[in-house]
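S.K.: okay, here's the prediction I keep looking at, along with the sequence it came from:
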Amino acid sequence: MSGCKITASSMSDDGFWAAINILINKPHVVNKRLWGCKVICKHTCSPVLNPWLPSVCPRVDSLKVTEAVMECILSKLGLQSTHIMESQPVEVTLIELLPKSYSEPHALQLVCQNRGDSQVYFFDVTPLGISQTLSPDFSFSVQLKEKNIFLKAECDEDSKSFQWLSETVLPQLIKWGEETGGRDPNKQESLSLVSNENYYRKYNELKTKYGKEMVKIWPECTDPSKFVYEDVAIATYLLLLWEDERQIQGKVEKQTFVDLGCGNGLLVYILAMEGHGGVGIDIRKRNIWDIYPSNVVLEEKTVTPSDLNLFPNTDWIIGNHSDELTPWIPVVAARSSYTCNFFLLPCCAYNFDGSKYQRQDSSKSQYTEYLDYIKKLCQECGFRTDTDRLKIPSTKRICLVGRGRTYPEEDHSKYCNSTQKLININPAKSDEKTENWISDFKPREPVERVRNCTKIDKNLILSIVDCIAQYLMKELDTNVRWSPGRSVDLPELVQLIPSDQLKSLKSECGGLQTLLKNHHHIFKVQGGKVQLRHPKSVDEINNEMKSKKSKVQKIQLQQKPCWFFSNHPQGCPLSDKTCSFLHVNKII
């Protein structure tokens, strides 16, 4: 039984093959079960039979495929390798599909591209003894013909795998093919500076070695599933980068580092445990610092850009989401020594003086423009600078790597002096007794400021809550037992608040929206609209906590007064026993 689907498309032949190239080399983009893939071998072939491809392909004996095995497979497919570049050759690629979950079985896929017919065939050649769930276990093909895309598969049309091919893969393929020839030329490739295969192996090794246990004991209020594995990924990248550097330079001794703005220090911990001597510096100590062993060196101090904060005996300066120190990382590395390199992962955009960077070009996003600005700065400091795209759970994943200089060592002093010209905001005065490079650098506050509208005067909060609630309850529908009132756009509600009160809210980060979300027991804020929330019952709260598997043994309900009971014209829609709040005549 076979499945078939035909979809109209406006893609060109070049766009079709560009889209197929993405599907072959980056299957993880559309297949969420995959981390990526590894190309085992490629062959240029010519067909010796007509038709030249059967509906199935012979399986290999193991995941390790030899040249002899490959030649046998090609022979059974009616193909033979050729060194002659024919006008319409058949390109055969053997791919190992790498699962996102490292413990899952790998799969092998054979891809045959017949450019003469604008058709590509996919065969599952995973050894029969391996039960893989990464890709369809049947043969299928995709063809561009007369402005139509034909998907054909050796399976039942009702199967989940065929539905996935027709409803997920095919639309994405068409989208790629119709968008600028199938590829965005400005998109940064992932992991271009290190081996993908080595990264896959090393990341899973470190994830098992450090990540899982660290998630269990994580003492910070941040999400460990994001922050732990992000630092594991960055550590993996640096370790491979440094391993390649040692091989090129013929060195055995591992690189030293300084992590400026190290935060939770997890990156420092992993690098130190992997044998690299280094230190992490941050203006504020974190709770987790006390958990690390003694060989993990972390310092709590303010780093002010100056000659006093150079590291002449350090191989690498690291700036991992280093905030106001971000533009200073290449400058510090450049002035520390001729051989000092840097790794920089920009996040928030800052100027040299610690103020927020303001976008200059409206045709670019602030992030893109800031990356361009930082890369130009790195190059002006004399670094040979590469950019790369990390595989981390963050939207801001472009890093800059400065390795080596564009000038000879004898010009190092001249370049160090010229970097002062780059720091064009209030350089330190010559008559000041200081080694600082800038006079008004503003580091972040040593004590993290709580900015969630909880520090505003309580009477002000109550007056704003009452103002918004009264506005939402205008023209209540009295024909129903209980009405939540109107649903109003947030900007409309902003107009109700006096400017001086809005200023107080904005100083506490988030403004009116944050204040309303802090009162989620009264207001529902969703999709830019605000409405009174229907009160939750005791059973609803208990069920929610069970579904979230809360570690709280006993939930304290009916302790605080019910706002609706005292303030809503129709009272609370729940009874005294079922409401999760206490029914008393008191305003919160």
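M.R.: Arrived safely, thanks for sending.
S.K.: rest of the way, CA atoms for contacts and neighbours
M.R.: Noted.
S.K.: in the longest helix seen in the chain, what's buried?
M.R.: In the chain, taking DSSP state H as the definition, the longest helix is helix 224-249. Buried residues in helix 224-249, counted by 16 or more other C-alpha atoms under 10 Å: 224, 227-243.
S.K.: do the same with stretch 206-226
M.R.: Leu206, Lys207, Tyr210, Gly211, Met214, Val215, Trp218, Pro224.
S.K.: redo those residues as TSV? Include secondary structure.
M.R.: Below are those laid out as TSV (DSSP: H, G, I helix; E, B strand; the rest coil):
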residue	secondary structure
Leu206	helix
Lys207	helix
Tyr210	helix
Gly211	helix
Met214	helix
Val215	helix
Trp218	coil
Pro224	helix
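S.K.: next one for the comparison:
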Amino acid sequence: MPYLVTEASEDPSVWEDEPTNMTSQPPMNGSKTSVAQEDQLCTVASHPVKEGNELGFGRAAEVLIRQAHVLNRRVTVAVVWSLPPPPDGDVIPCDVTRTLCARLGVVSPEAVAGCAALDVLDGGQPAAGCRQLAIRKLVPRQAGLEAELELVVKDGSSVGFLPLQSGSRLIPPFPHKLQLVSGDIRLVAPPSAVDTPSARWLAEHALPKMARWTVDLATEAARPLGEHSLQLVDAEQYTNLYMELKEKYGAEFVKIWPENTDPLKFVYEDVAIAAYLLLLWQNDRRTLQLELPQTFVDIGCGNGLLVHILCSEGHPGYGVDIRSRGIWKMYPTSTRLEVATITPSAETTYPGCDWLIGNHSDELTPWLPVMAAATGPDTSFFLLPCCPWDFYSKYQRCNTRLSQYEEYMQYVYELAERCGFAPERDRLRIPSTRRRCVVGRRRAAAVSADALRQLTAAGTFRPRAAAPAVRNCSQLARETVAEAVRRVALRVVADGALPLSAVAELLGGDTLRQLRQQCGGLQTLLKNHPHVFRVRAGAVSLQDADWLRVDGARPELAASVKTSRCWQHDHLPAGCPLPAPQCRYAHGGDDLRSRHVEHVARTVD
């Protein structure tokens, strides 16, 4: 019995049972025993795309087919095989071929094009010469579920899907098609499926997204919706390995995480990077006929979890960072982590190391290709850049037509080429906006030590301090902070809520330069004063009375009431919007009480 998406779900995250006559899998070679051939397709819903065209529709269809996870969050990857298989294409696995042939009643994948089962998607009309066929395999995100297969039929103005299995959890269990007709995209399906939750989900979520993509991608100059991820590894193998490592390491470290960072992000991000590297290295061992696991050094290893996973999975290596982390003490002795200050140069080498890893390695990022090239012709590198740095300072932008991140990624790529590599780009699947990586594992040319020295000869590297600098605006001069807060507050009183740009213009000069050196800059300063300001949607206003009012429903906060003075009462012409008894802050010295005295009083009582 299939499991279908419920009406309330934005993505297929909740499912319900619905009986259907497709629980068996008879061949579809002309018999009239299935839903697909008992019903002619009818229009379920339509969506206008007046600015769309066949170019945009075709590009949108490719997104829908190959990036199914963008729409269906229960899917982690879509594997697509063209029909008939091209001579240089991927071989269709035997189990997929058997399912395809049994379901469609054909003897081989090459015979699918003439199969009568396609009539339901063709509407009984002969197929156009531009029709393309493919098998799509959807791999589920949840461990323990089986992947599912469907046949994809695409031409210039339509894309149709025909399920090849019953009992679906990931795809609608009936044939359906999206087609571009006279300025509309129409969803068509069998009449018996119109009132099902799956059809409603397609109409309410798949159809509008397809329409939006068709408009967005309608011009020649339009950029693709997004890069395909995991281009250097097999996506299905990656998913399986990631789920295995997630179960093996993820839950354990999320539970015991001692760092002041979000474990749900940092743990699973390192698990995903480890899965990617392990699969990349496995492929290289097979391709290069290597017998031993690759060795590695993680430059700027941070919490060390990536090093721990790679070592635990059999790869000799170690991590280096300028300071230790609390979690280091929790790793076994087999996880080797070292505290060291790295001062890179064209002579810095790591003999015996197969791979240098730079995972958000900041100021060391541009040095990794240099150090890998200097180490030897068999040393590769993996870079996942984050903060943009060149060799000796923050990276300075040159091309404003690109975002800073895109420009920096191009800089790293070209730098790797200058170090003699034939670098490769890829996009990881990690919980981060900085997910593009550069991999240098092939050499295009030999680069001499003199050439590397010349490349890096423009300055002197200054390593960061071992103790991280405090940059939350708390170390700024008190007079500077007080004057900035007063000026902004008085302007808000006079003009009402201000956009952040207007606040920056108001402060200007030296104050703004100091704030730009802090993490979060101006917003950090304002949010450090929640009793004065409220920052929402890029606008700054005065904190309202509800926030300042004593909360009688939270007795645990009673000890802090009246232990500091009310800024608004002391500094604004109109004073505090609340009378003294209702405000959590003290209105004048007589209203102020000592937190220490209150604590002693409660203890004596």
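M.R.: Everything's here; your move. A quick note: this is a predicted structure, and the numbers were derived from the prediction, not measured.
S.K.: related to what we said a few turns ago, mean shift between the helix or strand following the longest helix of the first structure and the second structure?
M.R.: Scanning forward in sequence from helix 224-249 of the first structure by DSSP states H and E, the next helix or strand is strand 257-260. Comparing strand 257-260 of the first structure with its match in the second structure after superposition yields a mean distance of 0.7 Å (mean C-alpha distance after the TM-score superposition for the first structure).
S.K.: ok now strand 257-260 of the first structure, how far from the chain's centre?
M.R.: When C-alpha coordinates are averaged (C-alpha atoms, centre = their mean, to the nearest Å), strand 257-260 of the first structure and its chain have centres 22 Å apart.
S.K.: which secondary structure elements does it contact?
M.R.: strand 278-282, strand 316-320 (3 or more C-alpha pairs under 8 Å, 6 or more residues apart in numbering; DSSP states H and E).
S.K.: for the alignment partner in the first structure of Arg401 of the second structure, what is the enclosing helix or strand?
M.R.: Residue pairing (TM-score structural alignment): Arg401 of the second structure is matched to Ser363 of the first structure. Using DSSP H and E, Ser363 of the first structure maps to neither a helix nor a strand.
S.K.: distance check, Ser363 of the first structure against Pro185 of the first structure.
M.R.: 17 Å (C-alpha to C-alpha, to the nearest Å).
S.K.: kindly report the same for Leu34 of the first structure.
M.R.: Applying C-alpha to C-alpha to Leu34 of the first structure and Pro185 of the first structure gives a distance of 24 Å.
S.K.: do Lys529 of the first structure as well
M.R.: Distance of Lys529 of the first structure to Pro185 of the first structure, computed by C-alpha to C-alpha: 38 Å.
S.K.: more neighbours: which of the two?
M.R.: Lys529 (16 against 9; other C-alpha atoms under 10 Å).
S.K.: which residues does that one contact?
M.R.: Contacts for Lys529 of the first structure (C-alpha atoms under 8 Å, 6 or more residues apart in numbering) come out as Ser487, Val488, Asp489, Leu490.
S.K.: number of residues surrounding the aligned residue in the second structure for the second one?
M.R.: Right, Val488 of the first structure. For Val488 of the first structure, the aligned residue in the second structure is Leu498 (criterion: TM-score structural alignment). By other C-alpha under 10 Å, 17 other residues sit near Leu498 of the second structure.
S.K.: so Leu498 of the second structure touches Ala489, yeah?
M.R.: No - Leu498 of the second structure lies out of contact with Ala489 (C-alpha atoms under 8 Å); the separation is 10.1 Å.
S.K.: run through the strands of the stretch 451-588 of the first structure in chain order.
M.R.: For the stretch 451-588 of the first structure, applying DSSP state E, counting those that start in this stretch gives strands covering 488-489, 523-526, 529-532.
S.K.: tell me the most buried of the ones you listed?
M.R.: strand 529-532 (a mean of 21; mean count of other C-alpha atoms under 10 Å).
S.K.: just tell me what Gly326 of the second structure corresponds to in the first structure.
M.R.: Counting by TM-score structural alignment, Gly326 of the second structure corresponds to Asn287 in the first structure.
S.K.: list the contacts of that match.
M.R.: Contacts of Asn287 of the first structure (C-alpha under 8 Å, 6+ apart): Pro219, Glu220, Asn264.
S.K.: I figured His447 of the first structure was touching Arg284, is that so?
M.R.: No His there; residue 447 of the first structure is Val. Yes - with contact defined as C-alpha under 8 Å, Val447 of the first structure and Arg284 form a contacting pair (7.0 Å).
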